[in-house]
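Colleague: sequence unknown, structure follows:
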């Protein structure tokens, strides 16, 4: 089976981040043989005074492959880890979906998109989870994190939202790489012109001129680039990528 797992609201200002906890859960599942698992993606949700969050209001999601009989084990491992490491004062939520390619997950995807632009409630999340037969659980505090956890699963299924956590963290800046060289990074599968939305040829040279990120786009890990005034391609700063939001949508 293919499964999606997302967590939200596990941290406080002094603790390890939700992304790190998601990676710990991912690594633990792989150790138990419940894999392979994808990289973790960060999904930005709505910033509003009525929504409590630590710093960015983002959820962390990954997907994996495992025999269907181990779904409950996967949920237990994730739940126990959240219970053990979630920070004091946080409101953690966990969502796990057993993916069925014969089903339509439009409601789950729509919930995720709505969470990027509006204030949703725990009741909204529970109703959506019940209708779509998802695991959704609270793990402390108010349990408000179930909203973001469900939203993250919806956005990951949608396939064109979210940054790849720690992507290109160690790449040298102010250097030129061919597209084929960049594709050797596990967090990068395509390099795409932001304006034309066309993939670039493997021989195309890219100037890594700043700290940048890959994003989830059409279910691939994509580095978006733009043409500079000299006609050569260059990367987009991470800060600018975070501002683009909806422009990553299909």
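Modeller: Okay, I see it. Since the model is a prediction, treat every value here as computed from it, not as a measurement.
Colleague: CA atoms for contacts and neighbours, from now on please.
Modeller: OK.
Colleague: I figured residue 225 was touching residue 236, is that so?
Modeller: Yes - counting by Cα atoms under 8 Å, residue 236 is a contact partner of residue 225 at 6.0 Å.
Colleague: what's around residue 240, how many residues?
Modeller: Residue 240 has 10 neighbouring residues, counting by other Cα atoms under 10 Å.
Colleague: mind checking which helix or strand it is in?
Modeller: Using DSSP states H and E, the element containing residue 240 is helix 238-244.
Colleague: Also residue 28?
Modeller: Counting by DSSP H and E, residue 28 is found in helix 18-31.
Colleague: what's residue 91 in contact with, if anything?
Modeller: Residues near residue 91 by Cα atoms under 8 Å, 6 or more residues apart in numbering: 9, 10, 138, 139, 140, 141, 142, 143, 144, 145.
Colleague: dropping in the other structure now:
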């Protein structure tokens, strides 16, 4: 299965990345990285380190080999492997990053009820930072850039706290891009 995924993903990268891009590809099989094995924890730590310090590709390649993660570069400098492996580790942490690609996410915009949004897109939860959630019939002002973040292992669309409209109804709005990009 892994070779087929690698081949498909590599062809995708070659098709969509600009010529000057330096993408990396990391493929991890979750059952091969059980909690407590040390491999998962090492990948998570690598991802966190990559956010704080400059790492070298040799470190990424060694860690990938030791943890059984496929890692390949598809550009000139091969530096893309650093980000690819860091992304695996950050995803495994369950609480870092945003979803750029998700079926249906790029087709939604404007105002929509929470219920309709959850019917259309595979978002696990819609809430604000205090964990308040809109009811199914409450309107959310989505804007034109809807990107859930990974929190507690779930795809969560973050909202600003609700405001009360002149009719006494709660209205919600997605948090600004600047907030989402910091996850």
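Modeller: That came in fine, so what should we check first? Everything quoted here is computed from the prediction, not taken from an experiment.
Colleague: that older thread, how far out from the middle of the chain is the helix holding residue 240 of structure 1?
Modeller: How far helix 238-244 of structure 1 lies from its chain's middle: 15 Å, per Cα atoms, centre = their mean, to the nearest Å.
Colleague: Now do the buried residues in stretch 152-170 of structure 2.
Modeller: 155, 156, 157, 158, 159, 160, 161, 162, 170 (16 or more other Cα atoms under 10 Å).
Colleague: Then stretch 70-78 of structure 1?
Modeller: Going by neighbour count (16+ other Cα under 10 Å), the buried part of stretch 70-78 of structure 1 is 71, 74, 75, 77, 78.
Colleague: taking these one by one, which sit in strands?
Modeller: Judged by DSSP state E, strands contain none of the buried residues of stretch 70-78 of structure 1.
Colleague: Output those residues as a markdown table; include the columns distance to residue 116 of structure 1.
Modeller: Output for the buried residues of stretch 70-78 of structure 1, formatted as a markdown table (distance: Cα to Cα, whole Å):
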| residue | distance to residue 116 of structure 1 |
| --- | --- |
| 71 | 28 |
| 74 | 27 |
| 75 | 26 |
| 77 | 28 |
| 78 | 25 |
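Colleague: Closest to residue 242 of structure 1 out of those residues?
Modeller: Distance to residue 242 of structure 1 across those (Cα to Cα) is lowest for residue 78, with 28.1 Å.
Colleague: how near is the most centrally placed residue in structure 1 to residue 73 of structure 1?
Modeller: Nearest to the mean C-alpha position of structure 1, counting by Cα atoms, centre = their mean, stands residue 41 at 2.2 Å. Distance, residue 41 of structure 1 to residue 73 of structure 1, by Cα to Cα, to the nearest Å: 22 Å.
Colleague: And for residue 92 of structure 1?
Modeller: With distances taken as Cα to Cα, residue 92 of structure 1 is found 19 Å from residue 73 of structure 1.
Colleague: cool, and residue 142 of structure 1?
Modeller: 25 Å.
Colleague: In three-state terms, label the equivalent of residue 84 of structure 2 over in structure 1 for me.
Modeller: Aligned counterpart of residue 84 of structure 2 in structure 1: residue 149 (TM-score structural alignment). At residue 149 of structure 1, secondary structure determined by DSSP: H, G, I helix; E, B strand; the rest coil is helix.
Colleague: same deal with residue 159 of structure 2?
Modeller: strand.
Colleague: Can you give the distance of stretch 173-180 of structure 2 from its chain's centre?
Modeller: How far stretch 173-180 of structure 2 lies from its chain's middle: 15 Å, per Cα atoms, centre = their mean.
Colleague: Kind regards, and thank you for your time.
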